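In: sharing a model that was predicted from the sequence below.
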Amino acid sequence: MIKNYFKIALRNLFKHKVYSFINIFGLAVGIACCLLIGLYVQNEWSYDTFHSNSDRIYRAWTTETMEDGRELLNTSTPIPLRQALEEYIPEIEKSTYIFRFNNLVQAPERPDQQNEQMLVVHNDFFDIFDFELISGDRETMFQNPSSVVISRETAERFFGSDNPLQQTLSIRIDDEFQSFSVTGVLENAPSNSSLEYSILLPNENLDRLVGENSFNSWFNIFGPTYVLLAENAESDALDAKFQSMLQTVLGEELQSETNFAIGLQPLTDIHLNPEFPPNIASVSDPAYSYLLAAIALLILFIACVNFMTLSISKSASRAREVGIRKTMGAIRQHLMAQFWGEALMMTVLAITVGVAFSELLLPLFNDLSGTSLEFQLTLGSIGILAGLAILISLIAGIYPALILSGFRPVEVLKGHLNLSADKSFFRQSMVVLQFSLSIALIFGTITVHRQLSFMQNKNLGYQTGQVVVVESGLSAGPSVPMSELIQNGYQMRDLIANEISGAQGVESISVSTFSPVQVFGWFRIGFSDNQNQQQNLHANVIDAEFINTLGIEIIQGRNFSDVNPSDERRAMIVNQSLVDYFGWENPIGRRLPGPEFIDHEVIGVVEDFHYESLHTEIDPLAMTMNPEIIFSGINNIMLSNSPSPRFSFKLNTGNLSKTMASIQNVWETVSPGTPFNYTFVDQSLEAQYRQEQRLSRIVTTGSFFAIIIACLGLFGLASLMVLRRTKEIGVRKVLGATSSSIVLLVNKEFTKLVLIAFVIAVPVAWYFMSSWLQNFAYRIDIGLGIILLAGISALVVAWLTVSYQSVKATLVNPVDSLRSE
């Protein structure tokens, strides 16, 4: 019997080739999309879980509560915090402070120097985190301060196929090169690690990177502190001990500065919790993961609904077969088993094809999403696919199994096939559901695309095109204070300007501690004002050409001037947000309201410009040529990037490659051996929103496939309608109905269903996309245009899909239509 059922299933599969292809292809595409998006979401949700003690690893955070109620949350922590935690909190087994910096690195027998990002860590780093050690002794790797541990990728880049152990790397620290011996090689950090690394240095080198004041200060913060708690220790229970520790180590300073507090954030919470500043960790908005997971499930659901509606369409033509089989003695249970078996066979075939599709499309998806995912069939995934096959086949086969198998043979053979109103309502509900989901996806796709276009085209308040930023390679340290570093940058700028003065295409050059390509990297400082209230703002040290080079608009006062010697000593320029923040009506001649600041005055006010991402509002900003003005009056500082001077070149050329070659030649003359590392501002800005761009591409692609699958279902239902109304269409044509009127007749029902879907989908989609837009301080409004565009797009797609069947019906000879009945 089973063999006979299998033969019948294969016969029907090949007899209805078009329907079989559409059914299998639609479900396979839905499964492939679901698998690929599911891989991405699973990777996002699994960040840092590969560490064996991930449930006991935490990142410390600090908060400062101001007198006006404002709370400043930081995941950058003071350097002394780690030692205090180990000394006063017995529940902490191990800890490490991580300091990130950039500087030049050179391998022996290689003249070229590379600017590398490095981490300074404690030896406990290797006990807290389970990064795979390829070579070296974990216990002795950092016994010597001149040891260095590198990643596999770094080893290949500097030493090729040679064994890197005991090889030497020259690293510039405190403005001079020091030799380090490679004592270990770590495997590259996994793709689901919030921490990345290339070169790791022992903590003994930290005092050469920061000054003594910063090294011992509780109010200067640079990097994060990670801790490993003892087993059974509860992080929430440590709050009282943290406060007691602060009272002991800070005493009166704790109250005089700010209301200072410490807490712990679980390691596995870091990647998907944007409420905490990212620091050196990779952070993603969890809304993206939830949105993509929802899209994956929606695509799969639409594919299942499509599969079911096409099964209905095809099975209606088999009613006469059911009647004959029941007349010959087939019982209902056997017919149900046959129909369910056929659905299961097609489902298994579709899942197999879907898995093959996902394997083939994975490289394209990795390129689309910017990931390096791998597809592996485990027992768990096979079990999920098997359960999915059973569920889909049960749903897809329910109509023919329960409904057609229950028809009375006499009625069926006489041609009295009655598809009752409740079944028609069920099919119509499926169409409404499919297109509600499709319209919601179209709505979301248009909104995401327009928001990204808005961010990329918004006037940021400075010139982004043909502005290139070059890293100087200079660095600060105990022997090179900030003021000297800035002076070195000024001198280097003058040398470059003199050498490049005759080059075509270079309009101006400026130097600054930070540039617009460094989001979240500008100084963030805090100071006590004249009323002893804590104030916070951002700062940058710039030269007289910075504002002109970037085309920033001055709305009050004037710019810095090289011909005015006092500007370099005591002048300051602020943005409009700072003026509004302090409520200054006449800002020119004012000074920052802190008693400790050295003599200075505001000489100009610039229009607000976006020196940070559009995700955040523009904060108060102060810019000066003399760093001592800023540092003289502050009591805390947060620094996420090295304050190494950057050179900004404003270009005006149609031959960009030739101009860049000229700049590089000058660079190699002025600073031989220093890498020519440059970034175009517009490209850097584009990279800031790369996550949103990837999300947009995934959503757009997913929406495209969801609409294609929904159209396949609509195609099937249109086929069923034309089949049921073949005689009616023939009679109408005999009575003089035109082809256009028949097309409108067939399309009218589906038009109503799409309009109902539109009414249902728009409020839901509007709510979710409005919530997503709240992540941006500067965003578009969801206007009527987006709503209408989503609805019209869905309606046009539906009309094109259904019109194929309706036009096909009008071309049939009425004689053939009436004879078929």
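Out: Received it, and whenever you're ready, just let me know what you need. Residues are numbered from 1 along each chain as shown.

In: can we go C-alpha only for contacts and neighbour counts from here?
Out: Noted.

In: next SSE downstream of the strand or helix carrying Glu749?
Out: Secondary structure from DSSP states H and E places Glu749 in helix 739-773. Sequence order places helix 784-810 as the next helix or strand after helix 739-773, per DSSP H and E.

In: okay, buried residues for that next one please.
Out: 786-787, 790-792, 794-795, 798-799, 801-803, 805-807, 809-810 (16 or more other CA atoms under 10 Å).

In: next: stretch 374-386.
Out: For stretch 374-386, burial by neighbour count (16+ other CA under 10 Å) applies to Leu385.

In: tell me what the strand or helix carrying Phe527 is packed against?
Out: Take DSSP H and E as the rule and Phe527 turns out to sit in strand 523-528. Contacts defined by 3 or more CA pairs under 8 Å, 6 or more residues apart in numbering; DSSP states H and E place strand 523-528 against strand 534-541, strand 636-638.

In: included below, for side-by-side comparison, is a second structure:
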Amino acid sequence: MHTLKIVLRSWWRNKLFVTISLVSLVIGITCTNLLTAFVLYEYNIEYNNPNRNRILRLIQTLPFAQEEMQGTFVYHESVPEIISQFPEIEAALRTQSVTHTKIRVDNEDFSDLNLLSADSTLEKFFPIETLTGKVKEALTHPGTIAISQEVAKRCFGTTDCIGKLLEIPQSGKNTYRIVAVFRLPSQSMLHADMLTSLNAPEGITCSILLKQGTDIDTFRQRFEATELPTLLGKGYYHTLSLQESYFNTALQDSDQCIEHRQKALLSVGLLSALLILFIGCFNYINLSFSRLLKQIRTLHIECLLGATHRQIRWQLFVDTFLMVIIAFMLSILLMSDLLASFNAIITAKLSLSYLFSSQVLPIILLFVIILSIVPAEYMSRKIHTLSESSYRSFFTGRKKQRIVAALVTLQFIISIGLLSAFMVIRSQMDLIEQEGNRYKGIIEFSIVDSAHSPLQTWIEEIKPITGVESIVPSRSGLYPMSMAVPRKGGEENDLLMLELYEVCPDFLSIYNLELSDAKQTFNLLPRTPIPAIINEAFIRYLVPAGENPIGQPISKYIPEENEKGTIIGVIKDFKKYSLTNNIFPLRMLLHETPQENFTTLTIQFDEKNRAELIDHIRRLWEKKYPNTPFEYTDPHKILMSYNQEVTDFSRILLMYASISLFLTLFGLFGITHYAIRQRIREIGIRKIHGASPWQILWLVNRPFLCYIGIAFVLTIPVICYSMNYWLQQFAYHTHLGIIHFLLPLLFTICITLLTVCLNSYRAARNNPVESIKCE
């Protein structure tokens, strides 16, 4: 207790040191613990699945566009033939998912739900906790369904809903009887709100469960070397474990109920958190140097009063250990407050209970013990052996200056590096948003029965709605059907997907699609019987090099008899999915008037009237199709969802770059405060000899500007290499520029000068005589 009192008194006399040290350590520990928990959660995906190491997903490699794409689509007829050739397989699971499903309960609609149709073997592959009823019954009896606990509470207000009915208008079987309520365990890569039985004729994905004791590596080699029925005939499958599948964001997954996560996000997040912790520790170390002189004087006085070396060491140990432990306790409170925001920023699913689970808590405790005991033991052994003269020679001479300079430079390296990385990612995000601007204020929807409600009737009823700017009919809108065609000079199975549009000319203007030669195209439009437009990707993949396709029939480049159009123009490539993928070629037939097969309306409107417009169209829809829920497509939302990973990167780096800069400047404030106190007499003498306040400010700021300059020079090559590597994953990406590095540099310089000047200005304006007296 006596030692604790001494430590607390020391803290009270050094309140600035304690405040900066605690804030730095609390923020550093909080960031590191949250990111550590997040990384553990993601890497241990399917942690509660006892069969996770025996499950493999079947993957086909298909040559689309200029790259091979891995997809999970498997024809249902081929699954029994595949399974029969491998006795090591214990069970197979076929699934099909429908996302954004809308259900109706007692005339009330509930949307954005995920429906998973699966074989009865589902529970062998993914653990499912049954709350009421039997999930097995929903997977084996058509017309029955199991719903999640969240859906049950949302639709019925309770989980006691067995036997009740719900409608799914999109499905062939509209009405389903609820036979079970379930809950998925935490860390499940399966995200399903409803479960029902699989219809055999449906296209599906397939996973296999191997028997106990099977050598997975040997099996995978044999499986992938065996010729099996694929989408293109006889071919070869690849396999992915659950974890490999989870971290494969390039996979074209037909099962949208299976989640994926970008592995690089985990690495960047954890690295950022560790860098924040380093900054917090550097602040603590730098301030300790400035505090130790007074502490050594106090220790020598205690020795003169009879304190033993053991007592001194224990006091120093408690001082350092207690600081870290209090910081850890405060970080727990901060973690609980920030958990919801953290989950929202990086789309995580962490809970407070998980932070204290057996997966995370031992790691955090080990980390805190190392962080507290190791420095405490070192400081207690080192300091009590130093005399005041030894301290002055070591900690106030050039060695101390070099140590502080190195630590402060490292802090600036981290801050400038994170800011520069954020600037590059922000530029990539700007590229995505720039492409997304063409889709803002636009929705599409398809009518169900044009005979019952003609397209022209819809147009006349929607035009008068407030906020509507234009309406364009088309066959299938922005997301048309595709056809597999052989590329130029390719083999029979060397295919790529060709998108088939049929639109009116106004479709080009509503989406701001840019023609390479608009004047030529619109001159040829009225003179061509069946005018067609292609994109730049069509020329790259299907038109021989150097050939002008204008005026040529589409059939010249596509071996399809039904293609009758003549090319009259070329539009520049536009992105509507992830920028990591190459754009597919397209063929767009132009019709002056809507055709009989046109079933989609594209509506451009004022964003201020979005809610009222959609509500108005929904009411019109319900009058015409009372048994079918209204659904629409938002192209801007789709584009942003496909590029969500870039958004997550941008958010997490902005968050940690801001925190790192804040901690660095917070530490600089403390360092300059102690430095000016130690040099107060020097400053007074300089003023007596004629130094101006501006010269004093330059004297104090000059070292920090040097540190920033050194940090900037060291940071540039690292960031250039790492961010260039990151950008290579995108088929369409921004390019590194000087602005990505100069803005963080200038921002850091300005904030640093402001922080240091806040401390040094008063000393520069003080009466030099009073400054010398104070010393």
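Out: Right, received. Where do you want to start? The shown structure was predicted, so the numbers you read here are calculated from the model rather than taken from an experiment.

In: let me see the TM-score of these two.
Out: Overlay of the two chains. TM-score (TM-score structural alignment, normalised by the length of structure 2): 0.87; 756 aligned residues with a CA RMSD of 3.6 Å.

In: which strands and helices sit next to the helix holding Glu749 of structure 1?
Out: Checked by 3+ CA pairs under 8 Å, 6+ apart, helix 739-773 of structure 1 has helix 421-457, helix 784-810 packed alongside it.

In: for the following helix or strand past the shortest one, packing partners?
Out: I take that to be helix 784-810 of structure 1. Following helix 784-810 of structure 1 in sequence order, the next helix or strand is helix 814-820 (DSSP H and E). Helix 814-820 of structure 1 sits against helix 726-734, with contacts defined as 3+ CA pairs under 8 Å, 6+ apart.

In: equivalent range in structure 2 for the helix it packs on?
Out: Helix 726-734 of structure 1 corresponds to residues 680-688 of structure 2 when matched by TM-score structural alignment.

In: among the helices and strands packed on helix 739-773 of structure 1, which comes closest to Val18 of structure 1?
Out: Closest approach to Val18 of structure 1 among these (CA to CA): helix 784-810, 13.7 Å.

In: what about that closest one, distance to the chain center?
Out: Centroid separation for helix 784-810 of structure 1 versus its chain: 33 Å, with CA atoms, centre = their mean, to the nearest Å.

In: next, the mean deviation of it compared to structure 2.
Out: Averaged over the aligned pairs, helix 784-810 of structure 1 sits 2.0 Å from structure 2 after superposition, using mean CA distance after the TM-score superposition for structure 1.

In: could you tell me where that helix falls in structure 2?
Out: Counting by TM-score structural alignment, helix 784-810 of structure 1 corresponds to residues 738-764.

In: Leu195 of structure 2 matches what in structure 1?
Out: That one, Leu195 of structure 2, aligns with Leu200 by TM-score structural alignment.

In: just the element for the residue nearest to the spatial centre of structure 2, please.
Out: Ranked by distance to the mean C-alpha position of structure 2 (CA atoms, centre = their mean), the top residue is Asp648 at 3.0 Å. Using DSSP H and E, the secondary-structure element containing Asp648 of structure 2 is helix 644-678.

In: how many neighbours does Ile171 of structure 1 have?
Out: A count of nearby residues for Ile171 of structure 1, using other CA atoms under 10 Å, gives 23.

In: okay then, goodbye and thanks.
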